[in-house]
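# Dropping a prediction and its sequence here:
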Amino acid sequence: MSTFTMDTGTSRATPSPVPGKRTTAPSIRARKIAGEDGLRTEQPIVMLTAYTMRMAQLLDPHCDMLLVGDSLGQVIYGLPSTIPVTLEMMCAHGAAVVRGSWHALVAVDMPFGSYEASPVQAFESAARIMKETGCAAVKLEGGEAMAPTIDLLTKRGVPVIGHVGLTPQAVNVLGGYGARGREEHEAQKIIADAKAVADAGAFCIVVEGVMEQIATAVARSVAPPVIGIGASADCDGQVLVIDDMLGMFERTPRFVKRYDDLAARIGEAARAYAEEVRARTFPTADQTYRPKPSP
């Protein structure tokens, strides 16, 4: 395997050998075992989103999985939702994240409209993603309705991460991004969706934006590991959007914990730079090229 480091001469990523093996879908699946209180992982699975090569480099040593989420539509491109995201976007960013990582399993979201029409359409899209990015898995949203698609993909060699609960691609049907499962019928639907996705062959399931007790029930009742986001600490792992947890935006969902305030620090660095440029104190002799003194 290889990882990618910054070449100081060109400021571009160049491969360098690194010992070790990349995390695989079967190894993630195998971390869920039977315990006294139901199925669970002994050590929770760590997942974060990544959209660029450099961010992948920084996150890879700490994560079991990196998700190239269609959240890049909002985070990178300033789109109002994930709906306008294209396969081309996902392939470009997915390839960058694969180039920047060597340890974590890289999964790529299948964007809206690329898989819902039929299992065959889904396979064609997934095959393109895997060929163009080198990723190890794809993620798609939906429960029971997507079970035949997940079944076909897994049988044709495409590892699949399911996604139930709050499904952002269905925001227009759901009517917003509020937590799901407040009513009993919806809670039972989420649990049934998770079981259908698990039975169809998903090696992992993301459960997003649901009432805590529902996420716990799902995690204890299905065989694949359950990765929570706005769900429960009892899930088999957790995922967050990297820009949210680093404090890159003023507004973040309630379930996000900010581990830094990079927006403020970047703004301060830009302010200091602007002041020095306007005062002509940058660049200095250390940042300019001058003739070497004659011997």
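Structure received.

# use CA for all of it now, contacts and neighbours both
OK.

# all strands for the chain, in order.
2-7, 12-17, 32-35, 38-41, 45-49, 65-68, 105-109, 137-139, 160-165, 204-208, 226-229, 237-240 (DSSP state E).

# between those strands, which one is nearest to T24?
Counting by Cα to Cα, T24 lies closest to strand 105-109 out of the strands of the chain; the figure is 5.9 Å.

# putting a second one here so we can go through both:
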Amino acid sequence: MTVRVNQFFDWKQQGRPVAVLTAWDFMSGRIADQAGADIVLVGDSLAMVALGYETTLPLTFEEMLHHAKAARRGVDQALFVVDLPFLSYQVDISGAMRSAGRMLKEAGAQAVKVEGGYLRMAQTIEALVESGIPVMGHVGLTPQSVNLIGGFRKQGKSPEAADRILQEAIAIEKAGAFSIVLEHIPAELAKTITETLTITTIGIGAGQHCDGQVLVTADVLGLSDWQPPFAKRYVDLQEAGVDAARQFCEDVRSQAFPL
């Protein structure tokens, strides 16, 4: 079954959990899609996973577009969502429209994801949705604001911060987003947001009460040198890959390969 944006409201009403995996190229897109992910997200985490940057901030729009095009060729069934990278949508609404439109037209995105929930961002989301572009929101730990929030720390721990995130989530829903990522916030706050909203909440480090969960596929496969405490490594492909490559090098030097 091919996943569409309008299915998520029904799935929330039915209590059907949503599984989301990230992708950064054709192979990772195909793996996530064939695994049965409901959403394949080309997250700006590819800045670190695929390009070796320390944060998501250096990632350019053209780099993101290039990787999204590649990942799209591996996805047949899942909803294909693409992050808009830093400064490709924050300057003004017209710039956000151009960036999102290019992702749909050139990369085949079916929706875009934007970070932040302040009034200005809600206005941007509303404009995108009114133009026919589905939007996924993102509150809590927003990696593109890493310098403002002082690192990759859990957000919403004080009552004031928790209420601000809740109000941001409400504003994003009112703006017309079809879903929202809740990243690295207390589980009780995520539960409150999930129960308050009618749109799908996707948790990452936000406990078990969200409507769905997302992980970076590189973390799932054990390809990351470092992963956050809330991630789960299901297999260690990095170690297995290094071992296989080392064996090849040894076979070449001992002339065991080729046979």
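Arrived safely. The shown structure was predicted, so the numbers you read here are calculated from the model rather than taken from an experiment.

# Provide the TM-score value for the superposition.
After superposition, the two chains reach a TM-score (TM-score structural alignment, normalised by the length of the second structure) of 0.97; 257 aligned residues with a Cα RMSD of 1.0 Å.

# between the strands of the first structure, which gets nearest to R99 of the first structure?
Among those, strand 2-7 sits nearest to R99 of the first structure (Cα to Cα), with 6.6 Å.

# Please give the centre-to-centre distance between the closest one and its chain.
Remark: strand 2-7 of the first structure is offset 21 Å from the chain centroid, using Cα atoms, centre = their mean, to the nearest Å.

# Which secondary structure elements does that strand sit against?
Applying 3 or more Cα pairs under 8 Å, 6 or more residues apart in numbering; DSSP states H and E, one finds that strand 2-7 of the first structure contacts strand 12-17.

# just to revisit the earlier point, export the strands of the first structure as JSON lines, with columns for mean neighbour count.
Below are these laid out as JSON lines (neighbours: other Cα atoms under 10 Å):
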{"stretch": "strand 2-7", "mean neighbour count": "17"}
{"stretch": "strand 12-17", "mean neighbour count": "13"}
{"stretch": "strand 32-35", "mean neighbour count": "15"}
{"stretch": "strand 38-41", "mean neighbour count": "20"}
{"stretch": "strand 45-49", "mean neighbour count": "22"}
{"stretch": "strand 65-68", "mean neighbour count": "28"}
{"stretch": "strand 105-109", "mean neighbour count": "28"}
{"stretch": "strand 137-139", "mean neighbour count": "24"}
{"stretch": "strand 160-165", "mean neighbour count": "27"}
{"stretch": "strand 204-208", "mean neighbour count": "26"}
{"stretch": "strand 226-229", "mean neighbour count": "28"}
{"stretch": "strand 237-240", "mean neighbour count": "21"}
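
# All the helices of the stretch 101-250 of the first structure, residue numbers only.
Along the stretch 101-250 of the first structure, the stretches classed as helices by DSSP state H, counting those that start in this stretch are 119-133, 147-155, 171-174, 184-200, 212-221, 242-245.

# tell me, what residue is most central in the first structure?
Centroid check for the first structure by Cα atoms, centre = their mean gives L67 as the closest residue, at 2.3 Å.

# List the contacts of the aligned residue in the second structure for that residue.
In the second structure, L67 of the first structure lines up with L41, judged by TM-score structural alignment. Going by Cα atoms under 8 Å, 6 or more residues apart in numbering, L41 of the second structure touches V20, L21, T22, A23, F80, V81, V82, D83.

# let's see 7 Å
L21, T22, A23, F80, V81, V82 (Cα atoms under 7 Å, 6 or more residues apart in numbering).

# E54 of the second structure too?
Per Cα under 7 Å, 6+ apart, neighbours of E54 of the second structure: M48.

# aligned partner of it in the first structure?
Checking TM-score structural alignment: E54 of the second structure goes with P80.

# Okay, its match and L67 of the first structure: tell me how far apart.
The gap separating P80 of the first structure from L67 of the first structure is 20 Å, by Cα to Cα, to the nearest Å.

# likewise E144 of the first structure?
In terms of Cα to Cα, E144 of the first structure sits 23 Å off from L67 of the first structure.
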